[in-house]
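Q: Structure, please.
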Amino acid sequence: MPAALPSRLRLQGEIHHVALRGHGGRPLFRANRDREALERIVGELLAEFTARAHAYCWMTNHLHLVLEVAPGQADGFQCDLIARYSLQRNTGAAGAGPLFEPAERALRVNADAYLLQLIRYVHLNPVRAGLVRDAADYPWSGHRTYLGGGGPPWLSTDLAFRLLGGDLLRAAAAYRVFVAPVSTRVNRETLVTSLSYPGRY
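A: Purely as a prediction, here's the structure:
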């Protein structure tokens, strides 16, 4: 179990798990350009809300984002994300209906205890879904960035690396071990303050 956040690492906002699913299980992305558009929109919203993202994963019919945002702003961020991406995705699509399932509230996470576990949970989604055997082979998550492989400029790794300890190289190595295949057995019920909502994933 990782240690609680040291005082020098106390968050400026709250950590939330944003998880959104396509309406009726429909794909959220037609092509990679849609994923790239989503990344651009997320970057714009992070700047507007003065927020940070600590992990993300764009799956076929759902998405995950680990968001640090000021108290009371998570739902506004999520609503704006849904509206902007839906507008972009449905532009020119004949008869386009709702893109997302009705959104539940972004779930606030106990960051002191579970930030690292939540990052791992999000980045291992493609492995659990059977899309890849190694999370590093999936191009649409923050996992590669944590391994030093680049990624969107808005993804923040510094907090997780400080929690993992040591200099950058040692923290990256510790992250690699932390997200080893055995860690796919994650019990999400321990990650959030409340998981009583049906249909979460």
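Q: from here on, contacts and neighbour counts on C-alpha atoms
A: OK.
Q: At which residues are the helices of this protein located?
A: Ranges of helices within the chain are 32-48, 74-90, 111-123, 125-128, 143-146, 158-164, 168-178, based on DSSP state H.
Q: Phe100 is nearest to which of those?
A: helix 74-90 (7.4 Å; Cα to Cα).
Q: returning to what we had before: now render the helices of the chain as a markdown table, adding mean neighbour count and distance to Ile15.
A: What follows is the helices of the chain, written out as a markdown table (neighbours: other Cα atoms under 10 Å; distance: least, Cα to Cα, whole Å):
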| stretch | mean neighbour count | distance to Ile15 |
| --- | --- | --- |
| helix 32-48 | 16 | 13 |
| helix 74-90 | 17 | 9 |
| helix 111-123 | 22 | 6 |
| helix 125-128 | 20 | 19 |
| helix 143-146 | 22 | 18 |
| helix 158-164 | 18 | 12 |
| helix 168-178 | 16 | 19 |
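Q: Second input sequence below; structure requested for side-by-side comparison:
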Amino acid sequence: MPRQPRSFPSDSYQHVISRGNRRQKIFESEEDWARFAAALVEELDAEGVILLAFCLMPNHFHLLVKCIQAALSSAMHRLLTSHAAYMNKKYGRTGHLFEDRFKSFQCAPEGLLPLAAYIHNNPVRARLTTAAGDWPWSSHRDYIEPAGQGTAGKLIVLSGIDKDPLKAAAFYRSYVETSIARPGRPTPTALDALCAKIEREGGHIAGLIRQRSKRHDITGTRRKFIESALAEGHLPSEIADFLGLARSAISRYRSPGANVNSRDCP
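A: I've put the predicted structure just below:
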């Protein structure tokens, strides 16, 4: 009996991942990459799914999408089936190209920036390139196009950073460059998103409060981040690890109304 398509909540954001069967390559030539990238946009658009970010890799791909009409399964089924048939016919193969079903993880709106950066930095982490902008098969270049240009999906992410398109694009570029130093998957609903929000409000470039600067304005913003993180229920140990500080440096902020001036802030 055929498996039923999975349903996704309308207006939800989803991180989609699909890998080649047994980690095999899913592209062989530049024509294969280009054909898949074009089909991706076409199939998602046909089902009312907005593509916010993507990155194609030799044996897998990542997408960040918004499901307007909850029809992600139909679009992905057609996309993967069509590409598998194309590759098998072109290269005289048989069998499955992709492993089982695609995976998907729901993302909160405040996590869009960390997740987009994580997706666009995939080629850098895999050592296929030294900078996200050098990889041709992702939407990163679209994000750093002049203000007012690019896809609707890009504008959804950047509008959550700053109302000024130029400031949003500049912050995004800095965030991508600095976030590559953070290992592992993003934690988009937690400290990463809070850090990005407070750095924007303070007028700082992404990642600045995680550096060891003693500038008065930076220590003040760092203090605000620590206090906000504690107020949201994060453990001092989590915050310390995130900032690269001693845990004792965070514990001072646990008492409401603690009298801590900027010189005391780590």
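Q: that older thread, of all the helices of the first structure, which lies closest to Gly25 of the first structure?
A: helix 74-90 (15.0 Å).
Q: ok so, going back, of all the helices of the first structure, which one is nearest Arg188 of the first structure?
A: helix 111-123 (7.6 Å).
Q: Grab the most central residue of the first structure for me.
A: Leu65 (2.3 Å; Cα atoms, centre = their mean).
Q: Can you name the residues that contact that residue?
A: His17, Val18, Ala19, Ala53, His54, Ala55, Tyr56, Cys57, Val122 (Cα atoms under 8 Å, 6 or more residues apart in numbering).
Q: could the helices of the first structure go into CSV alongside distance to Gly25 of the first structure?
A: CSV is the format used below for these (distance: least, Cα to Cα, whole Å):
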stretch, distance to Gly25 of the first structure
helix 32-48, 17
helix 74-90, 15
helix 111-123, 19
helix 125-128, 16
helix 143-146, 24
helix 158-164, 32
helix 168-178, 31
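Q: between those helices, which gets nearest to His23 of the first structure?
A: That would be helix 74-90 among the helices of the first structure, by Cα to Cα, at 11.2 Å.
Q: what span of the second structure lines up against stretch 113-130 of the first structure?
A: Using TM-score structural alignment, stretch 113-130 of the first structure lines up with residues 110-127 of the second structure.
Q: Show me where the stretch 101-250 of the second structure has its strands.
A: 103-107 (DSSP state E, counting those that start in this stretch).
Q: which residues touch the match of stretch 113-130 of the first structure?
A: 52-55, 57, 62-64, 129-132, 135, 138-140, 157-158, 160-161, 172, 175-176, 179-180, 185-189, 192-193.
Q: what do you get if the cut-off is 6 Å, keeping everything else the same?
A: Thr129, Thr130, Ala131, Ala132, His140, Val176, Pro188, Thr189, Ala193 (Cα atoms under 6 Å, 6 or more residues apart in numbering).
Q: Just the buried residues of those residues.
A: Neighbour-count burial (16 or more other Cα atoms under 10 Å) applied to the contacts of stretch 110-127 of the second structure gives Ala131, Ala132, His140, Val176, Pro188, Thr189, Ala193.
Q: ok, which pair from the residues you listed is furthest apart?
A: Ala131 and Thr189, at 25.4 Å, using Cα to Cα across these.
Q: No further queries at this time; thank you.
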